[in-house]
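*Asks:* need coordinates for the following:
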Amino acid sequence: MIYIYNDYGGTHTTALAAAYHLKKLPTDRKLTKEEILNVNYFNKLTSSDMGKIIFQGTDMDGNSVYTIGRKSSKLVVPALKNLSLLLQDKYKVHEKIIFSNTSPTVPFAMTIGGFLSRGLKIDFIGVPLLVFGAKQCCNDIIRLVEHTKQVGKSTNAKVIILENKEFK
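*Replies:* Have a look, this model is predicted:
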């Protein structure tokens, strides 16, 4: 199975979701500032990284975990779904692919922090807001990751798109 966490920038909630999925972060408490800032790719991607599918690791069940920043395009994930189905059919690949949208977990502080840090390069204000936002949403991200894994295990569809609107 292949898991692809996606959102606007691909560098905050997607990075956290991948880290939780891969058991790189504790789930029994709020994260520290250091833990958040040390997550792979957290607040590190730039506009030139948008649209790149970034390998984050392999989970305990041997599944690959990726992230992607899609900006505001509503076409990226459907296009990737269609491409995935085409490749699965043409090359007889039977690997299930789950696209999971982490955007519904993004709190306002993270939106503003991401804009200030990534967009305007004002890290001294943006990064503290990102850390505050990450602490706010970590429980929602944990639940989203568990939901994503459960859907992956319980459905037979070849390609699944999870919008995750219930996490707003």
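
*Asks:* C-alpha only now, for contacts and for neighbours.
*Replies:* Fine.

*Asks:* contacts for stretch 155-168?
*Replies:* 77, 81, 84-85, 94-102, 104-105, 140, 144, 148, 152 (C-alpha atoms under 8 Å, 6 or more residues apart in numbering).

*Asks:* list only those of the residues you listed flagged as buried.
*Replies:* Among the contacts of stretch 155-168, those scoring as buried are 77, 81, 84-85, 96-102, 104-105, 140, 144, 148, 152 (criterion: 16 or more other C-alpha atoms under 10 Å).

*Asks:* could you also give me the structure for this next sequence, so I can compare it with the first?
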Amino acid sequence: MIYIYNDYGGTHTTSMAAAYHLKKLPTDRKLTKEEILNIDYFNKLTQSDMGKIIFHGEDEDGNSVYTIGRKSSKLVVPALKNLSILLQDKCKVHEKIIFSNTSPTVPFAMTMGGFLSRELKIDFIGVPLLVIGAKQCCHDILRLVEHTKQIGKSTNTKVIVLENKRFK
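*Replies:* Coordinates of the predicted model:
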């Protein structure tokens, strides 16, 4: 199975989701500033990374975990879904693929922090806001990951797109 977490920038909630999925983060408490800032790819991607599918690792069941930043395009995930189905049919690939949207977990502080840090390069304001936002949404992201994994294990559909809802 292949899991691909996606959102606007692909560097904050998606990186957190991948880290939770791969059991790289504690699940019994809010994250610390150091834990947040040490998440692979957290606040490190640039404009040139948008649209790249980034491998984060394999989970305990041998499933691959990826992330992608799709910007504001509503076409990226449907195009990837259609390409995945095409490759599965034509190349006889039998790997289930789950696209999971992490955007519903993004709090306002993270939106502003990401804009200030990634777009305007004002890290001294943006990074603290990102940390506040990450602390606010860490439990929501964990629930989203658990939901994503449960759907992946419980359905036989070849390609699944989870738009997800707010996890509050």
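
*Asks:* now the TM-score, please.
*Replies:* For this chain pair, the superposition-based TM-score is 0.99 by TM-score structural alignment, normalised by the length of structure 1; 168 aligned residues with a C-alpha RMSD of 0.6 Å.

*Asks:* could you pull out the helices in structure 1 for me?
*Replies:* 13-21, 33-37, 76-91, 108-114, 123-154 (DSSP state H).

*Asks:* which of those helices sits most buried?
*Replies:* helix 13-21 (a mean of 26; mean count of other C-alpha atoms under 10 Å).

*Asks:* next, the mean deviation of that one compared to structure 2.
*Replies:* Its aligned residues in structure 2 lie a mean 0.1 Å from helix 13-21 of structure 1 after superposition (mean C-alpha distance after the TM-score superposition for structure 1).

*Asks:* please state the offset of that helix from the chain centre?
*Replies:* Helix 13-21 of structure 1 has its C-alpha centroid displaced from the chain centroid by 6 Å (C-alpha atoms, centre = their mean, to the nearest Å).

*Asks:* then stretch 105-112 of structure 2?
*Replies:* With C-alpha atoms, centre = their mean, you get 14 Å for stretch 105-112 of structure 2.

*Asks:* list of residues touching that stretch?
*Replies:* So stretch 105-112 of structure 2 is in contact with 13, 126, 129-134, 136-137, 140-141, 166-167, going by C-alpha under 8 Å, 6+ apart.

*Asks:* reformat the residues you listed as a markdown table; add distance to residue 5 of structure 2.
*Replies:* Compiled in a markdown table, these are given as follows (distance: C-alpha to C-alpha, whole Å):
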| residue | distance to residue 5 of structure 2 |
| --- | --- |
| 13 | 9 |
| 126 | 23 |
| 129 | 22 |
| 130 | 19 |
| 131 | 20 |
| 132 | 21 |
| 133 | 18 |
| 134 | 16 |
| 136 | 19 |
| 137 | 15 |
| 140 | 14 |
| 141 | 11 |
| 166 | 15 |
| 167 | 15 |
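
*Asks:* residue 101 of structure 1 touches residue 3, doesn't it?
*Replies:* No - if you go by C-alpha atoms under 8 Å, residue 101 of structure 1 and residue 3 don't touch, sitting 10.8 Å apart.

*Asks:* out of the helices of structure 1, flag the one nearest residue 46 of structure 1.
*Replies:* helix 108-114 (10.9 Å; C-alpha to C-alpha).

*Asks:* how near is residue 120 of structure 2 to residue 113 of structure 2?
*Replies:* Residue 120 of structure 2 sits at a distance of 10 Å from residue 113 of structure 2 (criterion: C-alpha to C-alpha, to the nearest Å).
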